[in-house]
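Novice: Dropping the sequence and predicted coords here.
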Amino acid sequence: MGAEESKGGNYGLMGATSVESNMNKQATAARPWSLLHMCSLEQWKNGHAEAAGFSETSMTCSGAVFKDCSPTFCMNRQGIININKSSSVFSFRRKNKFTKMAEHFEYNHIPAQLSSIQNFHVKSVLCYHDQTVILHLVRNMMTQFGIINLSDNKFIGVFGKQSVEFVNEALRGQISPDGNYCILKIPSIRNDNASTYVYQMYDLKSREMLHEISLAFHHSLFAFDPRFTSSRIAATSFQKGEDNSLSLVQTSNWEVLATNSRLDDTRWTLHPTLKDLFYSKDGNLIFAVMVTDGCHCRERKARRYPPIDISVYIFNSDNAQTLRCVQYSRYTCGTHSCPVNFLPVFSNCGSRMAIVLNEADSNVDHLQIYKLPTMGSLQNRCRVKIMQAFTPDMIPKLPLPARLIHFLQYQPEYG
């Protein structure tokens, strides 16, 4: 399924009210994976996003990965504003290495005594969930990780101290849905470890490592299943000899529950084209995003070259079986540009997916909305319908028990 399906579904001239009416009508009658709507990015920002049930309007970002943004944290979407570098406070640092994102967190969220006396420096945002942010910190040429609570701007502490300094590109992390745990993928530094990378699971309250496992492939990616507090993840290339695979894994003992040995049916290895792995809001679908290999910065600016090809593979999260592949093209760089430029976003109800694409005969950035299958229990299907009828800010005001409010906000087990 790709951009060629857009020809019959252009509703870009509609006003926001017409878009909402047509979207509800279309979504009721359409089959899963059908194209529901198409518009320009400008129209998306000017009301089409809200009318279609989406909160996210920032679909492009000029930031560069590990300079302005990180793979999981967009400076544009999170509203991080660059500090004025003409200030004398920056004179003691080499400005070409001091990134906008590190600049913001180091001078707004790290206590002064840690930066000045204990010599802590921020390298990047590793991951975040709700109001919790995990930072990649460096002290005396050694990597460790810091926890920040943004709700009260409190620095919680550090954990995972390493004996060497890692580059940002070598690290990946994710906080569990309940906010109590974190899994990090880092290079192995143990002499007796033949693997180049390991997964380490940490308790964020005690900041102690719970367990570790060596990885068969350095490019393995993972994501927590939102239906479980912290006990299950999806991981790519997790098993030996299964370079192009998707596995469902129990985190308590790293037991593999199910495996799909062919994540991408066009390649023999996922490196370096696999860019991200994540679940749908309800946890019933898994998405793996593959991007054309190589730097395409020149293509993004001049458009004298072909755009990059993006493939979004979708899987059943109960058995890891392939359900669909959505393919489209985009004038951006999958290696250096912020992932916001090519990753899909999801509606408030979780049943619609929006992507930005480019067509060969147009200079306009088009946005398309597809209907996703509604899976799982009757309770989950009712949630989708309720979320389509109410905006996210209205949900907490509904005369419902707190547990049901949490369920509607996609946090049923840990609200």
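Specialist: Done, it's in.

Novice: can we go C-alpha only for contacts and neighbour counts from here?
Specialist: OK.

Novice: can you pull the contacts of Ile310?
Specialist: With contact set as C-alpha atoms under 8 Å, 6 or more residues apart in numbering, Ile310 has these partners: Val289, Met290, Val291, Thr292, Gln327, Tyr328, Ser329, Arg330, Phe342.

Novice: next structured bit after the helix or strand hosting it?
Specialist: When secondary structure is defined by DSSP states H and E, Ile310 falls within strand 308-316. Under the assignment DSSP H and E, the closest C-terminal helix or strand after strand 308-316 is strand 322-330.

Novice: which outside residues touch that next one?
Specialist: In contact with strand 322-330 (C-alpha under 8 Å, 6+ apart) are residues 1-3, 260, 263, 307-316, 342, 356-359.

Novice: Which positions within it qualify as buried?
Specialist: Residues of strand 322-330 classed as buried by neighbour count (16 or more other C-alpha atoms under 10 Å): Thr322, Cys325, Val326, Gln327, Tyr328, Ser329, Arg330.

Novice: same question, stretch 156-166
Specialist: Val158, Phe159, Gly160, Gln162, Phe166.

Novice: I'd like those residues as TSV, with distance to Pro272 and secondary structure appended.
Specialist: Below are the buried residues of stretch 156-166 laid out as TSV (distance: C-alpha to C-alpha, whole Å; DSSP: H, G, I helix; E, B strand; the rest coil):
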residue	distance to Pro272	secondary structure
Val158	31	strand
Phe159	29	strand
Gly160	27	coil
Gln162	26	coil
Phe166	19	coil
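
Novice: ok, so what distance separates Val122 from Lys100?
Specialist: Summarising the geometry, the distance separating Val122 from Lys100, computed by C-alpha to C-alpha, to the nearest Å, is 11 Å.

Novice: now the strands for the stretch 251-400 of the chain?
Specialist: Per DSSP state E, counting those that start in this stretch, the stretch 251-400 of the chain has strands spanning 255-260, 274-279, 285-291, 308-316, 322-330, 345-346, 352-357, 366-371. These are given in chain order.

Novice: would a markdown table of those with distance to Arg298 be doable?
Specialist: A markdown table is the format used below for those (distance: least, C-alpha to C-alpha, whole Å):
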| stretch | distance to Arg298 |
| --- | --- |
| strand 255-260 | 36 |
| strand 274-279 | 20 |
| strand 285-291 | 16 |
| strand 308-316 | 11 |
| strand 322-330 | 13 |
| strand 345-346 | 26 |
| strand 352-357 | 17 |
| strand 366-371 | 20 |
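
Novice: Show me the one of the ones you listed that comes nearest Leu184.
Specialist: Taking C-alpha to C-alpha as the criterion, strand 274-279 is the member of those that comes nearest to Leu184, at 14.5 Å.

Novice: got another, please set it beside the one above:
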Amino acid sequence: MQSKVTFPLVDLDKQSVLGIIEAPHKNMTVIHCEITPGLSCTAILFYFHSDSQKTFCYNLFLFCNKTMEVVENYTLNHEVQPYMAFDPRFCWSRVAIANYECREEGIKHELVLFSLSSGKVYKRSNLSLPSLFGGSCFHLLYSIDGALLILQKLTEDRFGVTSYSDIYLFNSDQLMLIKYVTASLPGLFHICMTNYEPKFSNCGSYMRILDYKSANGDRGITVKIYQLPRCLNLKSQCRIMILQNLKNNNYINQLPLPNRLKEYLKFSPMWN
């Protein structure tokens, strides 16, 4: 039996249906679905058998929220499930992908930053995902201001009694690892998975995670609050904005700026 998946797009303020998004092909399994920052597109990750590639694959389809038509689609992996998160600073055009694969470029199951406007990877992590992740479930999310990328790895023990949460905090532009945090919780069978995800304060300066620790012979949930790295002055903010708009650091020398400012733009922090 062949069937097509459909999605009604609803305006909650007006309580009206804007249109119906339909899967491009029959027998496509929905892995992930979200409306992109900027609200212009809906992104749906499908798993299906591609007739053109003659194999099963994970493809990300972008649908226009006005016409409900496919704008673009990208193959993210053929073997294992990829995970993704949109950078809130760039509307729909920039996305972080874990377990990304591109055989032509020699990329296999990596954490990358991907430009949807060009359809190309523009930054690869220097960490190997197979050795870093193993066979687990992941969550990718950005901090509120988009400056940090958080990757959470969830792994259960063999009995499903205890889950282990490993959180990797990256600079979202360079994919450099800033901090690593680990915690343990009751198995996923006992607690809703949404409770595992890190949560941010309204200002975006603090991150909350849960930990299941033993105290005085009793085990209970502990809430941990972390102060996130952030820019402390306008000069640092301006530096980041300039670097974000350059294709690479080789263009710094071409900027009409004094040499001292060029050296400031080239500065590499200790953790880089």
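Specialist: Cool, the structure landed. Just so you know, these numbers come straight off a predicted model, no measurement behind them.

Novice: The strand holding Ile310 of the first structure vs the second structure, mean deviation?
Specialist: Once fitted to the second structure, strand 308-316 of the first structure is off its aligned match by 0.8 Å on average (mean C-alpha distance after the TM-score superposition for the first structure).

Novice: Return the residue of the first structure aligned against Ile225 of the second structure.
Specialist: Across the two structures, Ile225 of the second structure finds its equivalent in Ile369 of the first structure, going by TM-score structural alignment.

Novice: same thing with Leu148 of the second structure?
Specialist: Using TM-score structural alignment, Leu148 of the second structure lines up with Leu285 in the first structure.

Novice: and the gap between that match and Ala223 of the first structure?
Specialist: Plainly put, Leu285 of the first structure is 12 Å away from Ala223 of the first structure if you go by C-alpha to C-alpha.

Novice: anything in contact with each of those two?
Specialist: Counting by C-alpha under 8 Å, 6+ apart, the shared contacts of Leu285 of the first structure and Ala223 are Tyr279.

Novice: Now do the same for Ser214 of the first structure: its match in the second structure.
Specialist: Mapped onto the second structure by TM-score structural alignment, Ser214 of the first structure lines up with Thr75.

Novice: Skipping its backbone neighbours, what lies nearest that match in space?
Specialist: The shortest distance from Thr75 of the second structure to any residue that is not its chain neighbour, by C-alpha to C-alpha, 6 or more residues apart in numbering, is 4.4 Å, and that residue is Asn59.

Novice: how many other residues sit next to the one you found?
Specialist: Counted by other C-alpha atoms under 10 Å, the residues lying close to Asn59 of the second structure total 20.

Novice: How many residues are close by Gln15 of the second structure?
Specialist: For Gln15 of the second structure, the count of nearby residues is 8 (other C-alpha under 10 Å).

Novice: what do we get in the first structure for it?
Specialist: For Gln15 of the second structure, the aligned position in the first structure is occupied by Asn153, per TM-score structural alignment.

Novice: Distance of its match relative to Val133 of the first structure?
Specialist: With distances defined as C-alpha to C-alpha, the gap from Asn153 of the first structure to Val133 of the first structure amounts to 10 Å.

Novice: Spell out for me which residue occupies the centre of the second structure.
Specialist: The second structure has Ala85 as the residue nearest its centroid, 2.9 Å off, counting by C-alpha atoms, centre = their mean.

Novice: how near is the aligned partner of that one in the first structure to Ser252 of the first structure?
Specialist: With TM-score structural alignment as the criterion, the equivalent of Ala85 of the second structure in the first structure is Ala223. When C-alpha to C-alpha is the yardstick, Ala223 of the first structure and Ser252 of the first structure sit 15 Å from each other.

Novice: before we move on, what about Ala360 of the first structure?
Specialist: Spatial separation of Ala360 of the first structure from Ser252 of the first structure under the definition C-alpha to C-alpha is 48 Å.

Novice: So for the two, which sits in the more crowded spot?
Specialist: Neighbour comparison, Ala360 of the first structure and Ser252: the larger count goes to Ser252, with 12 against 9 (by other C-alpha under 10 Å).

Novice: List the contacts of the more buried one.
Specialist: Neighbouring residues of Ser252 of the first structure by C-alpha under 8 Å, 6+ apart: Ser231.

Novice: now with 10 Å?
Specialist: Met201, Leu210, His211, Ser230, Ser231, Arg232 (C-alpha atoms under 10 Å, 6 or more residues apart in numbering).

Novice: what's the burial count for the residue nearest to the fifth one when sequence neighbours are not counted?
Specialist: Right, the one you point to is Ser231 of the first structure. Nearest residue to Ser231 of the first structure, sequence neighbours excluded (C-alpha to C-alpha, 6+ apart): Thr251, at 5.1 Å. Residue neighbour count, defined by other C-alpha under 10 Å, stands at 18 for Thr251 of the first structure.

Novice: what does Thr251 of the first structure align to in the second structure?
Specialist: For Thr251 of the first structure, the residue aligned by TM-score structural alignment is Leu116.

Novice: Check Thr273 of the first structure too.
Specialist: Pairing criterion TM-score structural alignment: the partner of Thr273 of the first structure within the second structure is identified as Ser136.

Novice: So Lys185 of the first structure: helix, strand or coil?
Specialist: Applying DSSP: H, G, I helix; E, B strand; the rest coil to Lys185 of the first structure yields a three-state assignment of strand.

Novice: contacting residues for the alignment partner in the second structure of it?
Specialist: With TM-score structural alignment as the matching criterion, the partner of Lys185 of the first structure in the second structure is Leu45. Counting by C-alpha under 10 Å, 6+ apart, Leu45 of the second structure touches 28-34, 58-62, 73-76, 81-84.
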